[in-house]
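S.K.: Sharing a model that was predicted from the sequence below.
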Amino acid sequence: MIELIIFDLDGTLVDSCEDITQALNYCLEKSRISGFSKEEVKKMVGEGVNRLIEKALDAKKICLPVQELIECFVKYYKEHITDFSKVYPEVHATLTQLKNIKKAVISNKLTELTVKTLESLGLLQYFDFVAGSDLFPERKPSPKPIIETIKKFNTTTDKTLIVGDSELDIIAGKQAGVRTVAVTYGYREREILKEADFIIDKFSDLLKIVREL
């Protein structure tokens, strides 16, 4: 029986890519650098803002002060965090049906931004614990955030699921010894997700997996 479900945020619960793209492009264009399309940004997100900025600069083959761009991004993003972001279909209804199971969010986003996103979109109420990249010494794909969260809820790996849209979630889950559920509607191609224990095309498919386990 599943006692704990750990969710990724971006690309799993929420489509936030447009807001991330807007924030990134705002900061690049301030430095007179051309921006990226939403589809290009989708391929770069998932490892936190620091890596996003580094990947963006690598893609443009330019050298700019990374810390200044990070600060610009965080400031702009805080002010426009859910201008365009949307909760994926069936998320609210499915989380409501999972009310008797403990639920956590582990994101590579900063904790403040993770909480603010959930709160703004009416999702915070469903979760017993929310952690961003700054709450643990390591971030996904490290298994440590998952292991520490399992300890927090005094449960075990065989009673835990992780649900995410990227290879980072799958790797972290596998290394932590928990079963992994990949969603195909997020930011990664299905082929990248093939190592997951379960692959679902819509969020409500999670209910069947939980019942069967």
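M.R.: Received the coordinates, thanks. Residues are numbered from 1 along each chain as shown.
S.K.: drop to CA atoms for contacts and neighbour counts, all remaining ones
M.R.: Noted.
S.K.: Do a quick rundown of the strands in this structure.
M.R.: Ranges of strands within the chain are 4-7, 14-15, 86-87, 102-106, 129-131, 160-164, 179-183, 198-200, based on DSSP state E.
S.K.: now the helices for the protein?
M.R.: 17-30, 38-42, 49-60, 66-79, 91-97, 111-120, 144-152, 167-176, 205-212 (DSSP state H).
S.K.: Looking at those helices, which is nearest to Tyr126?
M.R.: Evaluated over those, closeness to Tyr126 peaks at helix 91-97, with 6.6 Å, by Cα to Cα.
S.K.: Can you point out the buried residues in the closest one?
M.R.: Residues of helix 91-97 classed as buried: 91-92, 95 (neighbour count, 16 or more other Cα atoms under 10 Å).
S.K.: Can you list the neighbours in contact with that helix?
M.R.: 13, 123, 126, 203-204, 206-207 (Cα atoms under 8 Å, 6 or more residues apart in numbering).
S.K.: Please produce a PyMOL select command covering the buried subset of those residues.
M.R.: The PyMOL command for the buried members of the contacts of helix 91-97 (criterion: 16+ other Cα under 10 Å) is given here:
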select buried, resi 13+123+126+203+204+206
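S.K.: any idea which of the contacts of helix 91-97 is closest to Pro65?
M.R.: Closest to Pro65, out of all of the contacts of helix 91-97 and judged by Cα to Cα, is Leu13, at 32.2 Å.
S.K.: Spit out the contact partners of the closest one.
M.R.: 7, 87-88, 91.
S.K.: Let's see if you can find the most crowded of the residues you listed.
M.R.: Neighbour counts for the contacts of Leu13 were taken using other Cα atoms under 10 Å; the highest belongs to Phe7, with 22 neighbours.
S.K.: next up, a second structure to put side by side with the first:
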Amino acid sequence: MRRCVIFDLDGTLVDTPRGIVTTFAAVFAQLDLPTADSPTIRGTIGLGLPAAFAKILGVPEDEPVVTRCVELYRPTFRKIVLPVASQLVFPGVYDGLRSLRENGFLLAVATNRFVAPAEELLTAAGLRDEFSVVVGADQVPEPKPDPAAGLLVLDRLGVTPDNAVMVGDTTYDIDMARGAGMSSVAVTYGVHGADQLLSAGPTWLAGSFAEAVVSARRRRPASGSRSRTSRSPRP
């Protein structure tokens, strides 16, 4: 029986939110657009780039300015963040991923980045070889919170939803997991805080990557046997 753990990328495996804020600000400066404050930009992390820029600018996603922002974002991110990516990996990630693989879990990434820049970031961070599958927003009809990315991962790995768990730092990850019929671990060290994550009803809540690994190795609770959300014990 195959079991898998699917991870979000930004804010879950790699601490990129600060770099993302800096990149957004640099893009706005290049286009002579009004800058947005850090909380506003951070509030869009987890959305696809077109949706994020459209929300900040207050325009539809198909506006030309959004397309231009997205085009500038990727080379700007490469210049600002990729050179330091290995320093941004959250504590416990390398050891935690290795532990899961050694215990027979298949590992995957489902991100709202496009797959090429996701692969670039994982490679720069020294993480790409840990994952059997990487699914980006450009490979599915709709990005998270739509379940399409999770379902594509399951299809590629040959794993059923009952044997899969999603680990992420935003409600988009938790909603995707629910839509795909899998359990979820919400990590509180990323973009969304504990209260916001709890509102989405994750199976487990974890305050560190090590705690997330402990939860991911557990079987999902039987329906009605206990509350949907529980905190992982300290390892």
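M.R.: Received it, and whenever you're ready, just let me know what you need. Note that the structure is predicted; figures quoted are calculated from it, not measured.
S.K.: From the contacts of Leu13 of structure 1, pick the one nearest Gln22 of structure 1.
M.R.: Nearest to Gln22 of structure 1 among the contacts of Leu13 of structure 1, with distances taken as Cα to Cα, is Val87, at 17.9 Å.
S.K.: corresponding residue for the closest one in structure 2?
M.R.: Superposed on structure 2 with TM-score structural alignment, Val87 of structure 1 falls opposite Val89.
S.K.: Would you mind finding the match for Phe129 of structure 1 in structure 2?
M.R.: The alignment partner of Phe129 of structure 1 in structure 2, by TM-score structural alignment, is Val133.
S.K.: make that Glu18 of structure 1, sorry
M.R.: So, by TM-score structural alignment, Glu18 of structure 1 is matched to Arg18.
S.K.: what do you get for Lys116 of structure 1?
M.R.: Checking with TM-score structural alignment, Lys116 of structure 1 has Glu120 as its match.
S.K.: burial count for the match of Glu18 of structure 1?
M.R.: Neighbour tally, Arg18 of structure 2, other Cα under 10 Å: 13.
S.K.: if I look at it, how far off is Val191 of structure 2?
M.R.: Distance, Arg18 of structure 2 to Val191 of structure 2, by Cα to Cα, to the nearest Å: 10 Å.
S.K.: Likewise for Phe7 of structure 2?
M.R.: When Phe7 of structure 2 is compared with Val191 of structure 2 (using Cα to Cα), they lie 14 Å apart.
S.K.: Ok, Asp146 of structure 2 next?
M.R.: Asp146 of structure 2 is 19 Å from Val191 of structure 2, by Cα to Cα.
S.K.: Which one's more surrounded, those two?
M.R.: Between Asp146 of structure 2 and Val191, counting by other Cα under 10 Å, Val191 is the more crowded of the two (24 against 19).
S.K.: Aligned to that one, what sits in structure 1?
M.R.: By TM-score structural alignment, Val191 of structure 2 lines up with Tyr187.
S.K.: and which of the contacts of Leu13 of structure 1 is nearest Gly164 of structure 1?
M.R.: Distances from Gly164 of structure 1 to these, taken by Cα to Cα, are shortest for Phe7, at 6.1 Å.
S.K.: dump the residue contacts of that closest one.
M.R.: Phe7 of structure 1 neighbours (Cα under 8 Å, 6+ apart): 13, 103-106, 162-164.
S.K.: Kindly indicate the member of the residues you listed with the most neighbours.
M.R.: Of the contacts of Phe7 of structure 1, with other Cα under 10 Å as the count, Gly164 tops at 30 neighbours.
S.K.: Can you find the partner of it in structure 2?
M.R.: Match for Gly164 of structure 1 (TM-score structural alignment): Gly168.
S.K.: Tell me who's in contact with that match.
M.R.: Counting by Cα under 8 Å, 6+ apart, Gly168 of structure 2 touches 7-9, 11-12, 174, 184-187.
S.K.: now Asp195 of structure 2
M.R.: So Asp195 of structure 2 contacts nothing (Cα under 8 Å, 6+ apart).
S.K.: For it, give its distance to Asp169 of structure 2.
M.R.: Distance, Asp195 of structure 2 to Asp169 of structure 2, by Cα to Cα: 12 Å.
S.K.: Turn the contacts of Gly168 of structure 2 into TSV, columns for distance to Ile80 of structure 2.
M.R.: Conversion of these to TSV gives the following (distance: Cα to Cα, whole Å):
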residue	distance to Ile80 of structure 2
Phe7	23
Asp8	21
Leu9	17
Gly11	17
Thr12	19
Ile174	29
Ser184	31
Val185	30
Ala186	28
Val187	25
